[in-house]
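1. this one's structure only:
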């Protein structure tokens, strides 16, 4: 029996992102993100109820400022005391794990989807999902972009506007495009 596009995505294989089942799942995530964004803060609390229910795992004390966007939500794991500031985007075609006490500044973007390099295959909307892992006590400055397949070690700092194209060691500080280590 042939694998569904969702099964291919979850297995880390090439899949078509314009699949009807995946479209329904993205629509569910859009609705949850919309609810989170339009609820009055006192009513929403730290996270809108539909958004919290969508996540793979989410500690009780996680806070996500509105506006927030995710592709599916089902691949997002948020440990205790995580904070996502306004405008964060997580394109979670693969697991995204954010460790305890980590903070993401405004407009941080995390991408798991990587598109095919062959232009003919790209026309077929093929992409592959690569996980992103962010350790404990990481600080990611506003406007930073984390590319597919990246791991960021505990206690690392990602400078504002950095484009992270390679793994970041525990305790390292990286800045720039592409992000490079600097002394603390």
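-> That came through, no problem. Worth saying up front: this structure is predicted, and the values here are computed from it rather than measured.
2. C-alpha only now, for contacts and for neighbours.
-> Noted.
3. so what does the longest helix along the chain touch, helix or strand wise?
-> Selection of the longest helix in the chain by residue count, based on DSSP state H, yields helix 20-38. Applying 3 or more Cα pairs under 8 Å, 6 or more residues apart in numbering; DSSP states H and E, we find helix 20-38 packed against helix 5-10, helix 49-54, strand 68-70.
4. please identify which of these is closest to residue 28.
-> Nearest to residue 28 among the helices and strands packed on helix 20-38 is helix 49-54 (8.5 Å), distances taken as Cα to Cα.
5. buried residues in that closest one?
-> Within helix 49-54, the residues that qualify as buried by neighbour count (16 or more other Cα atoms under 10 Å) are 49-52, 54.
6. how about those residues, which pair is most distant?
-> Checking these against each other with Cα to Cα, the farthest-apart pair comes out as 49 and 54, at 8.7 Å.
7. could you pull out the residues contacting both of these two?
-> Contact with both residue 49 and residue 54 is made by residues residue 32, according to Cα atoms under 8 Å, 6 or more residues apart in numbering.
8. picking up where we left off before, let me have the buried residues of helix 49-54 in JSON lines, extended by distance to residue 120.
-> Compiled in JSON lines, those are given as follows (distance: Cα to Cα, whole Å):
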{"residue": "49", "distance to residue 120": "41"}
{"residue": "50", "distance to residue 120": "38"}
{"residue": "51", "distance to residue 120": "36"}
{"residue": "52", "distance to residue 120": "38"}
{"residue": "54", "distance to residue 120": "34"}
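9. got another one to weigh against that:
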């Protein structure tokens, strides 16, 4: 593992134009391109292919094409993961997604950060922050999740939201910037009155 890759995974500034990083990026993009060429009916081939792309993938993933990511190996999804068309994950840092997560169309998860100084941007300086999504989360269409965000378990994120800060467990959150509008009160299913 080269030094720039280690810096990237640790959230430190790194050189995004490093030849080894670019080589890994293009290798992953070729694998994603191949995945997106598979027919929707080729379920076994699609599952095999997505499991090769992602760093970890639980049982019964369903990732509709087109799907886009940078490296893939930094993405970890749990069991029964579903994403609709045009999921984009810029996974310069680790992206962890729990079990039974549903993601609507045109959702973007961005871990990568760029300097505001144009000279630093021009030379390829970047850094990245983790994204974590808990179990039983539903993310509506056209949601953008920014670097460093954690979305708790059992949350719903309304369509079109831009998630800039952490969302606690059992929340319904919407807007730009996304904010909690309701907390869920979960009923005990075994309650016998």
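-> Now that the structure is in, tell me what you want to look at. Here the structure is a predicted model, which is why all the values come from computation and not from measurement.
10. count of residues packed around the spatially closest residue to residue 183 of the second structure that is not a sequence neighbour?
-> With Cα to Cα, 6 or more residues apart in numbering as the measure, residue 171 is the residue that lies nearest to residue 183 of the second structure, at 4.6 Å, once sequence neighbours are left out. Neighbourhood size, residue 171 of the second structure [other Cα atoms under 10 Å]: 22.
11. would you turn the helices and strands packed on helix 20-38 of the first structure into CSV with distance to residue 150 of the first structure?
-> What follows is those, written out as CSV (distance: least, Cα to Cα, whole Å):
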stretch, distance to residue 150 of the first structure
helix 5-10, 17
helix 49-54, 23
strand 68-70, 18
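12. quick one: closest of these to residue 88 of the first structure.
-> strand 68-70 (5.2 Å).
13. after superposition, how close is that closest one to the second structure?
-> After superposition onto the second structure, strand 68-70 of the first structure sits on average 0.2 Å from its aligned residues (mean Cα distance after the TM-score superposition for the first structure).
14. so what's the gap between that strand and the chain middle?
-> 8 Å (Cα atoms, centre = their mean, to the nearest Å).
15. contacts for it?
-> 29-30, 33, 36-37, 86-92.
16. drop anything exposed from these.
-> Among these, those buried by neighbour count (16+ other Cα under 10 Å) are 29-30, 33, 36-37, 86-92.
17. what's the burial count for residue 161 of the second structure?
-> As a measure of burial, residue 161 of the second structure has 22 neighbours, counting by other Cα under 10 Å.
18. measure it to residue 134 of the second structure for me?
-> The spacing between residue 161 of the second structure and residue 134 of the second structure, counted by Cα to Cα, to the nearest Å, is 17 Å.
19. helix/strand/coil for the equivalent of residue 126 of the second structure over in the first structure?
-> With TM-score structural alignment as the criterion, residue 126 of the second structure lines up with residue 127 in the first structure. The local conformation at residue 127 of the first structure, judged by DSSP: H, G, I helix; E, B strand; the rest coil, is strand.
20. contact partners for residue 100 of the first structure?
-> With contact set as Cα under 8 Å, 6+ apart, residue 100 of the first structure has these partners: 78-82, 135-137.
21. show me which of the residues you listed are buried.
-> Neighbour counting with 16+ other Cα under 10 Å marks 78-82, 135-137 as buried within those.
22. state whether residue 143 of the second structure and residue 156 are indeed in contact, as I suppose.
-> No - with the criterion set as Cα atoms under 8 Å, residue 143 of the second structure and residue 156 do not qualify as a contacting pair; they are 11.1 Å apart.
23. and the residue lying closest to residue 176 of the second structure once chain neighbours are set aside, how far from residue 107 of the second structure?
-> Closest residue to residue 176 of the second structure apart from its sequence neighbours, by Cα to Cα, 6+ apart: residue 162 at 5.0 Å. As for residue 162 of the second structure, its distance to residue 107 of the second structure is 10 Å (criterion: Cα to Cα).
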